[in-house]
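Peer 1: Fold the following.
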Amino acid sequence: MAIVKEFKEFAMRGNVVDLAVGVIIGAAFGKIVTSLVTDIIMPPLGFVVGRIDFKDLKYVIKPAVGKIPETAVNYGLFINNVIDFLIVAFCIFLMVKGINSLKKQEEAAPAAPAAPTKEEILLTDIRDILAKQK
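Peer 2: The predicted structure is shown next:
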C-alpha cells in the first residue's frame, strides 16, 4: 500500500504533468519540423545542389532480384534527419534561452529595501528611549 501511495504522490506532482505535456507538444512539434524540413527546406536545397532529392540518395549494396527488394544504405534520409534534428535543437535552444531570460528578469525585479537615513535612525533611537521611560 505504501508504494501505491508513493506512486500516486509522484504521478500527481506538477513536474510529471509538465513533462507529459512537454512530451506531447514535443511530438507534435517534431511532426511540424519534419514537414518543414521535408516539404519546404529540402526541395530548394536539392534544386540548388543540382536537382537532387536527398531522400532518393542511396548506396545500393545488392540490387533487387525478382521479388527480393534491394539492399541499400539510404544516406539521403540520414541527411534529412540530421537537418531535422538541427532545426529542432535550434528551436529548443531559442525557447530555453527565452525562458531563461524571463526568469532572470523575474529574479532581478525584487530590489533590496533602501537603508534608513541618519534622520530615521535618530528618530528610531529617540522613540526607543521614550518607550523605555514610560
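
Peer 1: From now on I want contacts and neighbour counts done on CA atoms only, so please keep to that.
Peer 2: Will do.

Peer 1: How about residues contacting stretch 48-55?
Peer 2: With contacts defined as C-alpha atoms under 8 Å, 6 or more residues apart in numbering, stretch 48-55 is touched by Met42, Pro43, Gly46, Phe47, Asn74, Tyr75, Gly76, Leu77, Ile79, Asn80.

Peer 1: which one is the fifth one nearest to, not counting chain neighbours?
Peer 2: With C-alpha to C-alpha, 6 or more residues apart in numbering as the measure, Lys58 is the residue that lies nearest to Asn74, at 4.3 Å, once sequence neighbours are left out.

Peer 1: Might one say that the one you found is in contact with Phe78?
Peer 2: No - taking contacts as C-alpha atoms under 8 Å, Lys58 lies outside contact range of Phe78: 9.8 Å.

Peer 1: let's see this one next to it:
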Amino acid sequence: MGMISEFKEFIARGNVIDLAVGVVIGAAFGKIVTALVDKIIMPPIGLLVGGVDFAKWGWTLREATVDATGKEVPAVIIGFGEFFNTLIQFVIVAFAIFLLVKAVNRLYKKQAPPPAATPEDVLLLREIRDALNK
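Peer 2: Predicted structure coming up:
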C-alpha cells in the first residue's frame, strides 16, 4: 500500500499534471504551426520563386521502375523540400517559445518580493558593534 500512496502523492504534487498539460498544449501548438507554415507562409514564398511547392522539392536517386514480376518499385527520393518546411516550423516554434519565456521572466522580475525588514536583534548587534568600534 505504501507504493500506491507514494504514487498518488507524486501525481498530486502538480508537476506531473503541469507537464501533461504542457505536452498536450505543445502538440496542439505544433499542429497550428504546421498549418501556418504549410497553408499560409509557404504558398506566397513558392509564388514569389515561380509557383514552386517546396514540399515537393526533392532529389531523385532512382526513378520508379517495374520489376520482372510486374510489381512497381517506388522511386528513391531525398525530399529536402519537406525538410525545408519542417525547418521553418521549428524556427517559428522556437521563436514563440522564446517570446513566452521572455514574457514569463519579465513577470517574475516585476513580482520580486521587497527586501525584508532587518530584525531588531540584528539592528541591536550592529549598534553594539559600532559602539565597540568607537
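
Peer 1: ok, of the contacts of stretch 48-55 of structure 1, which one's closest to Lys8 of structure 1?
Peer 2: Of all the contacts of stretch 48-55 of structure 1, Lys8 of structure 1 sits closest to Asn80, with 41.5 Å by C-alpha to C-alpha.

Peer 1: for the residue opposite the closest one in structure 2 once aligned, what are its contacts?
Peer 2: Using TM-score structural alignment, the partner of Asn80 of structure 1 in structure 2 is Asn85. For Asn85 of structure 2, the contact set (C-alpha under 8 Å, 6+ apart) comprises Val37, Asp38, Met42, Phe54, Ala55.

Peer 1: circling back: return the subset of the contacts of stretch 48-55 of structure 1 lying in helices.
Peer 2: Of the contacts of stretch 48-55 of structure 1, the ones assigned to helices by DSSP state H are Met42, Pro43, Gly46, Phe47, Tyr75, Gly76, Leu77, Ile79, Asn80.

Peer 1: Max pairwise distance over these: which two?
Peer 2: Among those, Phe47 and Tyr75 lie farthest apart (C-alpha to C-alpha), at 17.8 Å.

Peer 1: Of the two, give the one with the bigger neighbour count.
Peer 2: Tyr75 (15 against 11; other C-alpha atoms under 10 Å).

Peer 1: Assign Pro115 of structure 2 to helix, strand or coil.
Peer 2: coil (DSSP: H, G, I helix; E, B strand; the rest coil).

Peer 1: Tell me which residues touch it, please.
Peer 2: Applying C-alpha under 8 Å, 6+ apart, no residues qualify as near Pro115 of structure 2.

Peer 1: if we take the ones in helices among the contacts of stretch 48-55 of structure 1, which one ends up nearest to Val23 of structure 1?
Peer 2: Using C-alpha to C-alpha, these come closest to Val23 of structure 1 at Asn80, 22.3 Å.

Peer 1: All set now, cheers.
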